[in-house]
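Q: build me a model:
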Amino acid sequence: MKPFKPYELPIDEQINPMEFYNELINASTNVGKYQVMLKKTKINEYFLITPFSLQEAVQSSKIEGTQVTLDEVLEFDIDKNKKNNDAQEVLNYYNALNYGENALERYPISTRLFKKLHKILMSSGVRGQNRAPGEYRSIQNFIGPEGCTLETATFIPPQPQLVDQYMSNLEKYINNPKDSLHPLVRVAIIHAQFETIHPFLDGNGRIGRILIPLYLYDVNLIDYPNLFISEVLEKDKHKYYRMLNGTRKEGNGWNEWIKFFLESVNKQVTKNINLVEEIDKLYKRDLEKAMGLINSTNVVDLVKTMYQKPIFDVKTISSLTGIPDTTCRRYLSTLEEEKIIFSDNKMRNRKYYYYNLLDLLR
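A: Purely as a prediction, here's the structure:
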């Protein structure tokens, strides 16, 4: 095998929109419905972005072999004294996503952004920290099963000296596309092209998946970078890899990939629409319970913060709500007595678990 030479974008001649017309209609309709539901949620969509983003980070990292649960990440986020590199990888992904959202107010999706996201992803002592974080690769890389060599690889990305050229072409397509495709179709093409170029020595899959919500947010298809599909891709990861690889071969690979991508988007947003409905029901029920137990206007802020951080300690709740520590302890003790939340019963650094929400998110 030789290093692959991708087509430069746009690739109009390889795309037939009629092959994925129905999938695009379904996906775009449900993405719109999902955005409306998030705006109307009783909690405030901002409070849901944190757990949704963390779950995306868990699932995207899981595709790359990181083995950690949402609970473990939330626990680690409270107490970082116990080293957990897998949890740190997930938090790096979450931090990169947040950085990307804020950075788009200052500059476009570009090499500058890609390199900064990669540097954040590879920070704090995680695996890959010594593989040129924040820099495009200067050596040949390859993709395949663990232990494979250049000769036995399933895919060999472009030569390193061509990376800048291909990434420049990708940037131009992202910021000034010359085709008339729907943004959901464009982001499918962008993600696949990024993975084909494989510009970094490590972390390409995760940066490529962070790019999906950032792009859709940048073109105003979604209100926040809140459209995550890594959970579906992780469940179908062998199909995901196979379809990506199909774009690198002659034939109908691009249309098949776009169809698969749109089906994945539709699966995820349909699941999320149901999830938001269930979360709204839970919020209404548990807020009513809490208001019957605690006679204070602070109870609304307290419960909403539990949706932002479903595993927490007193310090976390106090800092997010402005409620004094001693008052927080009293409120949390009341909620625990009524089995709305549960704790680990430690005397020091006690953690509380809002299992009603965690069960829905997992």
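
Q: from now on I want contacts and neighbour counts done on CA atoms only, so please keep to that.
A: Noted.

Q: did I read that right, residue 124 in a strand?
A: No. Under DSSP: H, G, I helix; E, B strand; the rest coil, residue 124 sits outside any strand and is assigned coil.

Q: any idea how far residue 77 is from the residue nearest to it when sequence neighbours are not counted?
A: The shortest distance from residue 124 to any non-neighbouring residue, by C-alpha to C-alpha, 6 or more residues apart in numbering, is to residue 88 (7.4 Å). Using C-alpha to C-alpha, to the nearest Å, residue 88 is found at 9 Å from residue 77.

Q: which of these two has more residues huddled nearby?
A: residue 88 (22 against 16; other C-alpha atoms under 10 Å).

Q: structure for this one too, so we can compare:
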Amino acid sequence: MGTYRKHLSGDMAFKSFVPTPISEIRIVHTERLDKLIRVVEDAMNRLNVYAVQLSDEQVLQFMRQEAEFSCKLASGGQPVSFALGTNTDDESIDDVENLLKATFYALEAMDELPLSARLLKNAHYLMCNSERYAKKYPGEFRSSPVWIGRKGSGLNDALFVPPAYEDMVNAFSDLEHFIHYTEENVFIKAAILHYQFEMIHPFIDANGRIGRLLIILFLYENKVSYSSVLLLSNAISAYIEKYYNMIQHVNTTGDIDAWVRFFLPVLEYAMRLTLKSVEHCVGHCPSA
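A: Below you'll find the model as predicted:
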């Protein structure tokens, strides 16, 4: 859902993606879509009833589980607490702990800061605060091109090249405005927000982790989620092949409505997964 900008010429030529301005996106409300919204709202309401009963220690357990899933989803593996028969390396542990620090920071910072580039940059700095990210500019938007492709590919034969710097900055400014000033159902906004953030790809690394955290923060800031407890990465991993196919489908066809119809059930599944665990924890886990 966008266009492409040509850069350079000859053997060095490549095209970068230019997202359709998010402020120009209009979702067609149909009976089918409105039914999906009601299903997600019901799942969120049921989760809220139990999530507010969790102790601080229990909330931490769920946040850690989401961090584990998010980090392993980023690396293409399985969550560390479920990776039976494998060794948990120090880098994986560091990533989980840093993502937890970033999440705690962001939740507290939203008392004073809006959900914005500044807040996400600060969260990214904490998330990537280790030696192996030192050359990937933690806490800063990228100023040079990045690309996604097969091992050994470059800009001119990459599968996807996110927006160049100027286009990226403009798209992110538009995204911030969308977060705070666009009137639309909050779950539809979450779906569009996630897609657009991933296409903007503002950081050199950890865009997936930040993009998943962004949705949790967005739902919390909009007071539809009464707790930071949501196993979103777990749910996305269950749909991961279709997730990437749908992103490519939108890029190719501009069919953002199809993406929304895909992402809302993923959100609902995340809420159902979380509710099942929360119900068990409230009934059986010891309080802090």
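
Q: so what number do they get for TM-score?
A: After superposition, the two chains reach a TM-score (TM-score structural alignment, normalised by the length of structure 2) of 0.87; 270 aligned residues with a C-alpha RMSD of 2.1 Å.

Q: and the gap between the residue nearest to residue 124 of structure 1 and residue 134 of structure 1?
A: 17 Å.

Q: test my guess that residue 211 of structure 1 contacts residue 191.
A: Yes. Here residue 211 of structure 1 reaches residue 191: they are 7.2 Å apart, a contact under C-alpha atoms under 8 Å.

Q: tell me where structure 1 has strands.
A: Assignment of strands within structure 1 using DSSP state E yields the ranges 311-312, 342-343, 352-353.

Q: what's the local residue count around the counterpart of residue 269 of structure 2 in structure 1?
A: Under the alignment (TM-score structural alignment), residue 269 of structure 2 pairs with residue 267 in structure 1. Other residues lying near residue 267 of structure 1 total 17 when counted by other C-alpha under 10 Å.

Q: residue 267 of structure 1 reaches residue 230, doesn't it?
A: No. Using C-alpha under 8 Å, residue 267 of structure 1 is not in contact with residue 230; the gap is 11.1 Å.

Q: just send the strands of structure 1 back as TSV, with distance to residue 278 of structure 1 and mean neighbour count too.
A: As requested, those are arranged in TSV below (distance: least, C-alpha to C-alpha, whole Å; neighbours: other C-alpha atoms under 10 Å):
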stretch	distance to residue 278 of structure 1	mean neighbour count
strand 311-312	19	25
strand 342-343	20	18
strand 352-353	18	22
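
Q: out of those, which is closest to residue 35 of structure 1?
A: Nearest to residue 35 of structure 1 among the strands of structure 1 is strand 311-312; the distance by C-alpha to C-alpha comes to 25.9 Å.

Q: where does the closest one end up in structure 2?
A: Using TM-score structural alignment, strand 311-312 of structure 1 pairs with nothing in structure 2.

Q: show me what that strand is packed against.
A: helix 70-78, strand 352-353 (3 or more C-alpha pairs under 8 Å, 6 or more residues apart in numbering; DSSP states H and E).

Q: reformat those as TSV; add distance to residue 64 of structure 1.
A: What follows is those, written out as TSV (distance: least, C-alpha to C-alpha, whole Å):
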stretch	distance to residue 64 of structure 1
helix 70-78	16
strand 352-353	28
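
Q: of all these, which lies closest to residue 308 of structure 1?
A: Taking these one by one with C-alpha to C-alpha, helix 70-78 is closest: 10.7 Å.

Q: what is that closest one packed up against?
A: Going by 3+ C-alpha pairs under 8 Å, 6+ apart, helix 70-78 of structure 1 lies up against helix 45-63, helix 85-103, strand 311-312.

Q: mean neighbour count, these: which tops it?
A: strand 311-312 (a mean of 25; mean count of other C-alpha atoms under 10 Å).

Q: residue 147 of structure 1 -> structure 2?
A: Checking TM-score structural alignment: residue 147 of structure 1 goes with residue 152.

Q: measure that match to residue 158 of structure 2 for me?
A: Distance from residue 152 of structure 2 to residue 158 of structure 2, by C-alpha to C-alpha: 9 Å.

Q: just want to know which of the two has more residues nearby.
A: Per other C-alpha under 10 Å, whichever of residue 152 of structure 2 and residue 158 has more neighbours is residue 158, with 18 against 7.

Q: nearest residue to that one other than its sequence neighbours?
A: Leaving aside its chain neighbours, residue 158 of structure 2 sits nearest to residue 149 (4.7 Å; criterion: C-alpha to C-alpha, 6+ apart).
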